[in-house]
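K.L.:
Generate coordinates for the sequence data below:
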Amino acid sequence: MINRVILIGRLTRKPELRYTSSGLATTQFTLAVDRPTSGDKKEADFIPVVTWRKTAEACANYLDKGLLAAVEGRIQVRSYDNNEGKRVYVTEVVADNVRFLERKAGEGRSSQGNDPFRNEGKPTDIGDEDLPF
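P.N.:
Predicted structure coming up:
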């Protein structure tokens, strides 16, 4: 049996970082994932995602509302009894791996000033002494 899911979508809100009573970091966020349709109308599914430990801390620090992210994990269904005594079922993705496909606004690499390829498609002047052959 296999329970594996890979999603690419945009966050609907900033991840909420919390710690369990035993000190484990966890975040929860929702990923908006486009659904194929027959017409020009776009539809999306809003999928709850849970992360743990270092992944949770990284998500809290580097992800924000609207950013594109890839999530790899498993689908989990859990249940609990609410205050009215009714059984509530929750389906969510427990992420093993999260890839940050975009950066927060204003966040860049510290080495960008030395990047010879930052000209965005314009010719780059590289001398013969810079070539390794």
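K.L.:
CA only for contacts and neighbour counts going forward, please
P.N.:
Fine.
K.L.:
what's near enough to touch the most centrally placed residue in the chain?
P.N.:
Nearest residue to the geometric centre of the chain (Cα atoms, centre = their mean): Ala69, 3.4 Å. Neighbouring residues of Ala69 by Cα atoms under 8 Å, 6 or more residues apart in numbering: 8-11, 98-102.
K.L.:
again, only using 10 Å
P.N.:
7-11, 31-32, 59, 63, 98-103 (Cα atoms under 10 Å, 6 or more residues apart in numbering).
K.L.:
now swap in Val98 and tell me
P.N.:
For Val98, the contact set (Cα under 10 Å, 6+ apart) comprises 6-8, 51, 55-56, 58-59, 69-73.
K.L.:
Return the set of buried residues in the helix or strand hosting it.
P.N.:
For Val98, the host element (DSSP states H and E) is strand 87-100. Across strand 87-100, burial judged by 16 or more other Cα atoms under 10 Å covers 92-95, 98.
K.L.:
before we go on, could you also do this sequence so I can check it against the first one:
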Amino acid sequence: MNKILLVGRLVKDPEIKVLQAGERKVAKFILAVNRNYKNSDGENKADFVPVSVWGKRAEIIMKYLQKGSFVSISGRLNTGSYEDKEGNKRYTYEVVAEDFHFVDNRKKDEVAQ
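P.N.:
Now for the predicted structure:
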């Protein structure tokens, strides 16, 4: 079973691409997901996970999410590989979101007030 659940904040505004003569849309963004422990300086470390959302969901993402939005995403891990200019094999990964929920649509400075 290939199932992933992530909760985090968008690092920057999502970007949308239109494929196949306007028939398919994909929204892409990076999700910062805090780890559940702190380092020796008392800071949380985060993983930065690339996420893709396809179809109508991509349009919803573009309409409602922006940098700093807090979201829960469930989906699957998609992996791939390619050869770089030097002939080295490189591996890629991204989460393909199948479902998402807006955890908090307020900006961070609004929450602090």
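K.L.:
Where in the second structure does the strand holding Val98 of the first structure fall?
P.N.:
Under TM-score structural alignment, the counterpart of strand 87-100 of the first structure in the second structure spans residues 89-102.
K.L.:
Neighbours of the equivalent of Glu43 of the first structure over in the second structure, how many?
P.N.:
Taking TM-score structural alignment, Glu43 of the first structure has Lys45 as its aligned residue in the second structure. Around Lys45 of the second structure sit 14 other residues, with neighbours defined as other Cα atoms under 10 Å.
K.L.:
Val7 of the second structure now?
P.N.:
The tally of other residues near Val7 of the second structure (other Cα under 10 Å) stands at 18.
K.L.:
quick one: contacts for the residue nearest to it when sequence neighbours are not counted?
P.N.:
Excluding the flanking residues, the one nearest Val7 of the second structure by Cα to Cα, 6 or more residues apart in numbering is Ser72, at 4.3 Å. Contact partners of Ser72 of the second structure, counting by Cα under 10 Å, 6+ apart, are 5-9, 31, 97, 99-104.
K.L.:
run the last query once more with 6 Å
P.N.:
Ser72 of the second structure is in contact with 6-7, 100-101, counting by Cα atoms under 6 Å, 6 or more residues apart in numbering.
K.L.:
can you list those residues in TSV and add distance to Glu23 of the second structure?
P.N.:
As requested, the contacts of Ser72 of the second structure are exported to TSV (distance: Cα to Cα, whole Å):
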residue	distance to Glu23 of the second structure
Leu6	28
Val7	29
Phe100	22
His101	25
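K.L.:
if we take these, which one ends up nearest to Lys89 of the second structure?
P.N.:
Nearest to Lys89 of the second structure among these is Leu6, at 27.7 Å by Cα to Cα.
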